[in-house]
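Novice: I would like to see how this sequence folds:
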Amino acid sequence: MDLLRAGLLEDMNWRDNEQKQQWIAETDWLYSRQFNIEEDFFGCQSILLRCEGLDTLADILVNGQKVLHADNMFRTWEVDVKDYLHVGVNRLEVHFYSPVPYMTERQKERSLPCWNSYDPRYRGKSWLRKMPCSFGWDWGLMAVTCGIWRDISLVGVHRARITDVAFTQKHCNGDVAIDVTARISRVKGQNLHLVARIGRNGNDRIIANDVELPYTDATLPLVLEEPELWWPNGLGKQHLYTLTVELVDGDSNEIIDVWQKRIGLRKLELDRHHDQWGESFQFKINGVPFFAKGANWVPADILIPRLTRDDYRRLIGAAADANMNMIRAWGGGIYEQDEFYECCDELGVLVWQDFIFACSTYPTFDDDFMDSVEAELEDNIRRLRHHPCIALFCGNNELEQGLVADSWNERSMSWSDYGRLFDHLMPKLIARLAPQIPYWPCSPHTPIGDRRVFNDPTCGDAHCWDVWFGGRPFEFQREWKHRFMSEFGFQSFPELRTIESFTEPRDRNLTSYIMDYHQRSAGGNRKIFAYLLDWFRMPSGLDETLWLTQVTQAVAIQYACEHARRAQPRMMGTLYWQINDLWPCASWSSIDVFGRWKALHYLAKRFFAPLMVSIVEDRILQTMAVHVSNHLLVKKQLLCQWWATRVDGTMLGGGEMKVEAEPQSDMQVDIFDCADQIKKHGERDIIFWAYLFDGDDIVSANFQTFVKPKHLELLDPQIHVDVAAGDQDGEFTIFLNANYPALFVRLQIAGVDAQFSDNFFALDGSRERRVTVRPKEPLRLEELHKKLLVRSLVDSYAANE
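Specialist: Sure, this is the predicted structure:
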């Protein structure tokens, strides 16, 4: 990042520049600066140098004297440096060492098998506590970072300071009892007090407690009568309280130190109980089971310090906008920045938090490694445990999926060494430091029977890659009977403007060297096109081809997520891979590296909607089954309508039913027999539609066909478009109708990024659709008229015919 800012490094996204920059990982680096110390600062009894993030092998020198050696990117390092400082100008130096020689030497001691190894220099990466995906992954570049990635500060301690604050909450009859335990580091003096306060919206409803501190820690009980609780997105509001703990001098009433965090009052559980299908895997919030829906999260930039709160707010906001209530922070990245969790708290997006171990074996037999990992875990559990968004701590990603065996070999580590970290150390630390947060050793994990048999449909969670890696048809996902789907996915390309950001015109062929270079999943582009051509006609031109890969991806994930909702309560969660990118490339993301929503993210907003109608076709029985799903916590009185049409919109019959949808449930409302229509018109001439109404409002709409869309003889839909100013400044309303059914209607504003309220939807030819849009740059109404592009599935191939 510093080399880029200084103009000494080329853009890592551009073409194959990644290859030119691997020398950075093989180079040592020196950061240095001068700083001034005033004389009164030396009145402190101790002066701590606090390094919150050093990446990764580093010696720290103060005025030429070595005070610390760091070897873990994820730890906070502290050392008393008062004896090394003087009044006036001082010098701090941080010497970073290339990780390559270290990894090479340690790998000679014992080779650590791993997946996702893209360069032989980096095969010993698991010897280091460093962001795994910086060494490359199957959706990202190799950029082995180095440097200061979180703040460095000097902390002066006069008499004492607060070193740790933890709290537990107990919910009973609408009240919440909070026990706040604070620990201090005392330098000198007596008569110290701890004061705990909790309040919200300024100073309303403050509850306070004050105790004398005879030792180094104390517990302060607080009771809130009928407080407002914190709920995940879609289930209620995200009420946040401010918890403050002050260390006070009892003689002078001077505040010596303050700890302050925003917290949420909620009871969250991982509920595992015996049921008719085996053992449940479901989350409960404030006593209520709910369906978890969302996606997996990877670091949003390979250069983490570039990310701002606005970046996190935009991405987490997009998750919430798509009706997600959970994100899995995947174990191949980092323990995210504080802003990430703060945004999740505010928006009601729960976090399944992996510890940073993924797709590799680890030297848990090495005591120094384990000591460093223990300190890392303690630091991060303490940092994250107060956030209401933290739903679960998970030990690792996919180690139990083939990287563990009875003994060490060329592919696996031993179960005994695996257990030392994931079955013993981690649960012990969580029980001590965060006893109210559930722990899960691995994703996926089979808790009953043989844990080597991953993806057991009777218990635990699953990573199902039957489609992408297994080559199964999209429809196969309807066979899933798992209890919780924590990972699955399908790839697509980003849109043309994103492609243009890293290519020259000569590269813009999907089989070019550069396009292949920006595809890191072996055979990925072949898989994309194999499925695209299975579902859709050959598209015309690069732009339409890119969009159609996104529609293919969206259909793949829609099949899985709608099935998961119909399988509730047997299956109680689905998190697709993945929501975001850190590199412009072909990937599984639903939002590209520039924050542009792909078709998948728009469809996710619909298939994760609180109230949803879905349809299951049966070509053998020639029927369409209509389902209604309710993910709210209240019963809903709804109206469901369904009908079949020909591709020209001619009505072939239908029905409707008033539906009493129970909370957190799915119900089949009808099976519509299409045999007569198929006999008369053929299955290639039929589209089946379903709408769900809450009062006069359409809350969900869907369609289904008996054949793949490529075999439908769709007509030019003749879409009519009008645009008007919206209710808010900078917002517009688009009105759309069509003479004939239109599938996957796509809205764009030429050359302008924009957020649409809906996109890639269907028009049945009889009903107007309204869409709001907010361009990301100011536009006049007449400009929007000129720049607005409206396309449908027919347009993707019309030029070829």
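Novice: Going by C-alpha atoms from here, please, whenever you check contacts or count neighbours.
Specialist: Will do.
Novice: Next up, the contacts around F96.
Specialist: Contact analysis of F96 by C-alpha atoms under 8 Å, 6 or more residues apart in numbering lists 28-31, 55-59, 146-147.
Novice: From those, which land in strands?
Specialist: Judged by DSSP state E, the contacts of F96 include 29-31, 55, 58-59, 147 as members of strands.
Novice: Turn those residues into JSON lines, including distance to L632 and neighbour count.
Specialist: Listed next are those as JSON lines, based on distance: C-alpha to C-alpha, whole Å; neighbours: other C-alpha atoms under 10 Å:
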{"residue": "W29", "distance to L632": "54", "neighbour count": "15"}
{"residue": "L30", "distance to L632": "55", "neighbour count": "13"}
{"residue": "Y31", "distance to L632": "53", "neighbour count": "12"}
{"residue": "D55", "distance to L632": "44", "neighbour count": "24"}
{"residue": "A58", "distance to L632": "51", "neighbour count": "26"}
{"residue": "D59", "distance to L632": "54", "neighbour count": "18"}
{"residue": "G147", "distance to L632": "46", "neighbour count": "21"}
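Novice: Let's have the contacts of F96 in CSV, adding distance to G294.
Specialist: Conversion of the contacts of F96 to CSV gives the following (distance: C-alpha to C-alpha, whole Å):
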residue, distance to G294
D28, 41
W29, 40
L30, 42
Y31, 40
D55, 30
T56, 32
L57, 36
A58, 38
D59, 41
C146, 32
G147, 33
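Novice: Now show me the structure for the sequence below, then we'll compare the two:
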Amino acid sequence: MSETINLGGQWELTGSDATGQREPVTVEALVPGHVHHDLQLGGIIADPRVGYNAEECQWIESMQWKYKKTFELERIPEGYPVLHFEGVDTYAAIYLNGIRLGRTDNMFVNYRFEVAGVLRTGRNELEVVFSTVDEALKGKPYGNYEAAFTNERVYVRRMQCTFGWDWVNRFVSYGIWRPVRLAFEPAATIADVYVYTQSLDASGAAIRYCLEVGRRLSEPLRAEATMRDPRGNVVWQADKPIFGDKLELTASLREPELWWPAGYGDQPLYTVETTIRTASGRALQTRVVQFGVRTVRIQQLQDAPGSREAEMTTRLREQFSLWDHNGDRPGSSFSLLVNGREIYCNGANWVPVDPFPSRVDEKHYAHLLRLARDSHFTMIRCWGGGIIEPEIFWSECDRLGLLVSQDFLMACGKYPEDDEEWTRSLRAEAETGIRALRNHPSLVWWNGDNENAMFYDEENPAYPGRKVAETITGRLCAELDPSRPFMPSSPFGGSPNLSFTVGTSHVTGIMLEMIEYLRTHDMDDYRDYFSSFISRFCPEFPMFGTPEIHSMRRFMSEEQLQDPTFKMIEYHTKNHPGLTDFSLFKALELLGEKLTPSTDNIVERIRRMSFVQRELTQIVVESYRRNRFYTGGLLFWMYNDCWSASGWSLVDYYGYPKGGYYGIKAASKPVIASVERDRTNGSILCWVCNERLEQSNGIGRLFVLSLDAEATDKAMWSSEFEFAVAPGSSAAAATFDDAELRSYLDNRHVLVMEIEGAFGTDRSVWFTGRPAELQLAPSEARIAKRTDAEGGGTLIVTANRYAHSVMLHGEYVFSDNYFELLPGESKTVPYYSIAGAQEKREIELHAWN
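Specialist: Next up is the predicted model:
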């Protein structure tokens, strides 16, 4: 069996300026790592997450950097010495003992170098010498390629977002960002093991087992494979000769335990242990992989003439005629089937959790994914301007039942698809990514890129990304990962690909139109407006909001926080390139001003910019669920943050939920109540939306509450109804005529819908007009706190009168937040600490009244 030496840990990092304008820099470095982080640890730069410090470290990208490590070998172990770099960012020459081994040019490729004859006993010196991005781009005509934010990035195979985006500053860094090891390999190695469900029916599952080996010898080899169920019981074994460098077998499993997404079943994981041996029986190498027994398929069905789907398609094409040119072409659904069952995909987009991902620990990944699962997510989309996330991300998604769609790593631009050097590198990158991820049951489909062809027709022979999708990414998926669908781009389908009635659609594609609405309307109709963007499947729906105040204090001073011009917050919000006379932050500020009561308190104004994200995400989720017959899923832009930003994310950079997170969580429970006012006749519809696997039956009640009512006061009007809603559907369980309720539809009353059944309870509060217009009476909202030994506890929240937007503030994760309380109600809110029990922090309650 092979011996491996970990070459991570402490290295020496030196930087020099070819122009001589800067003094050389030498610091200790950590590998895996990035230059920026090492310079921060070494006291050379201030924390680039804080204030304007990001601007003060832009010089780093123009320096020439070199990593150096010396290591001793008392002996050279048996085997063939191979140096493995699992990730180098990006352009670097590798030297061992002064001998150049080769060059790297892609952040996402694993590099291996044979070092027999170069490695020696005693002292060895390993050097990684980086070229600047500017140096690597000399002679490249990147000016010919349109791209969002900056166009030189299209030639550089590294995480695109850190060239600067509308949620992260520019951080072009360098580093050995994933592990380095020296392996002494046997004469034959396991190159790859791929296990997938080939077919699944009532008789069982056919599991395809694919082994690839690397050979340095011609003698016969044998493979031993043992498959175990989730409890460790052997369910299949094979001992076969290997002819050539591949072996493919089929295992038949009777009554397999199926892997399901969260909310649809359990997540059992099988294992396969593979050992390759010589003809004499000597074990050369062993590898264990996990997999889940499950199938995935994307189903796209044309709307039947005269169906309600066809009626909805007609209405959407009339409403969004600027972005839908499909004419008389039938609309078509977009649904994900797992094990033959349709899955409603509810979730958000994942971006890199740090500009320097090498410094992120596994606990942070686990925390973020736990939050996603707790919010009833079923899907995460790994966005194409980021990275292939590490194993901890994927193993947690497998364990939690979070489905993932993965973009190939190109975003928002035209790429040099005819450049041979670039396509060679992309091909190696795509193969690396496919092989790394294809055993994970959580991965359900691939996208060729993000938004490169958004404004083109799917039939256009020259849409950006088509050549790459047909000759590289799509072809490799068909060859290396036949168990999953491949979509050429996201969004994709129809004329143009952005259109809402065919395929997938990014509402982010019309974000500027949404901002224009904010600027030019009083927003009395804001519910109808934000409920109108229904599509067959929405992989991106944008909704911004500020982080909690305690998070903002980590990246700005109190003086900057209290600045009435919000300059620092605007800097950390970044901006969209299409907003030349406006900004994303100004749009968010305007949204807060129009939807919430005016206040001179700066901190309160910031908090209300978080409320609006909560309000609008809940509205959008409910609208998609009410139209469940038409849509297959909704993913928000975006889930997490890459930097200390104030903008699109639902969870901030430090791992704390923002207002939008709680809005989605409230609207994503398996069974929800939702009140809607019909736009045509003014009637009030009481919807019940059911994502359980069985019918949901229960009792509902709609009543009118006066905003100055106390606990002992009776409802001014009420009506009860029964409901029975089929699984995976929604229904208007009761309808009330406008005339019956018209006298209560003002700013002194709210409508409250409550439902109850075996599933539990839910509530929806509805009022006419904007929240800012509500005539709220003092609520006397208060909290009582019970703590536990782990740094968490339980809150009991009460109010004497109706309390609107009860906000809990503190460095904790709350089970609910930004909620309403009815008069006399007592609500229990569990909470926990990210930091742990060692730090006790205060919790504050704020409500509008």
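Novice: re earlier: wait, which of the ones in strands among the contacts of F96 of structure 1 is closest to L265 of structure 1?
Specialist: Nearest to L265 of structure 1 among those is D55, at 35.1 Å by C-alpha to C-alpha.
Novice: how near is the closest one to D71 of structure 1?
Specialist: As judged by C-alpha to C-alpha, to the nearest Å, D55 of structure 1 and D71 of structure 1 stand 8 Å apart.
Novice: Check Q276 of structure 1 too.
Specialist: Q276 of structure 1 is 49 Å from D71 of structure 1, by C-alpha to C-alpha.
Novice: who has more neighbours, those two?
Specialist: D71 (21 against 8; other C-alpha atoms under 10 Å).
Novice: Which position in structure 2 pairs with that one?
Specialist: Aligned against structure 2 by TM-score structural alignment, D71 of structure 1 finds its counterpart in D105.
Novice: what's the answer for T511 of structure 1, then?
Specialist: Aligned counterpart of T511 of structure 1 in structure 2: T565 (TM-score structural alignment).
Novice: Kindly report the same for W597 of structure 1.
Specialist: By TM-score structural alignment, W597 of structure 1 lines up with P657.
Novice: dump the residue contacts of that match.
Specialist: 547, 650-651, 813 are the contacts of P657 of structure 2 under C-alpha under 8 Å, 6+ apart.
Novice: mind running it again at 6 Å?
Specialist: The contact partners of P657 of structure 2, by C-alpha atoms under 6 Å, 6 or more residues apart in numbering, come to V651.
Novice: Repeat that for C359 of structure 1.
Specialist: Under the criterion of C-alpha under 6 Å, 6+ apart, the contact list for C359 of structure 1 reads 115, 398-399.
Novice: go with 10 Å
Specialist: 113-117, 126, 132, 331-332, 396-403 (C-alpha atoms under 10 Å, 6 or more residues apart in numbering).
Novice: G174 of structure 1 now?
Specialist: Counting by C-alpha under 10 Å, 6+ apart, G174 of structure 1 makes contact with 224-229.
Novice: so D175 of structure 1 makes contact with E226?
Specialist: Yes: assessed by C-alpha atoms under 10 Å, D175 of structure 1 is found in contact with E226 at 4.7 Å.
Novice: Now do the same for N144 of structure 2: its match in structure 1.
Specialist: Mapped onto structure 1 by TM-score structural alignment, N144 of structure 2 lines up with S111.
Novice: Could you find the closest non-adjacent residue to its match?
Specialist: Counting by C-alpha to C-alpha, 6 or more residues apart in numbering, G124 is the residue found nearest to S111 of structure 1 once chain neighbours are left out, at 7.1 Å.
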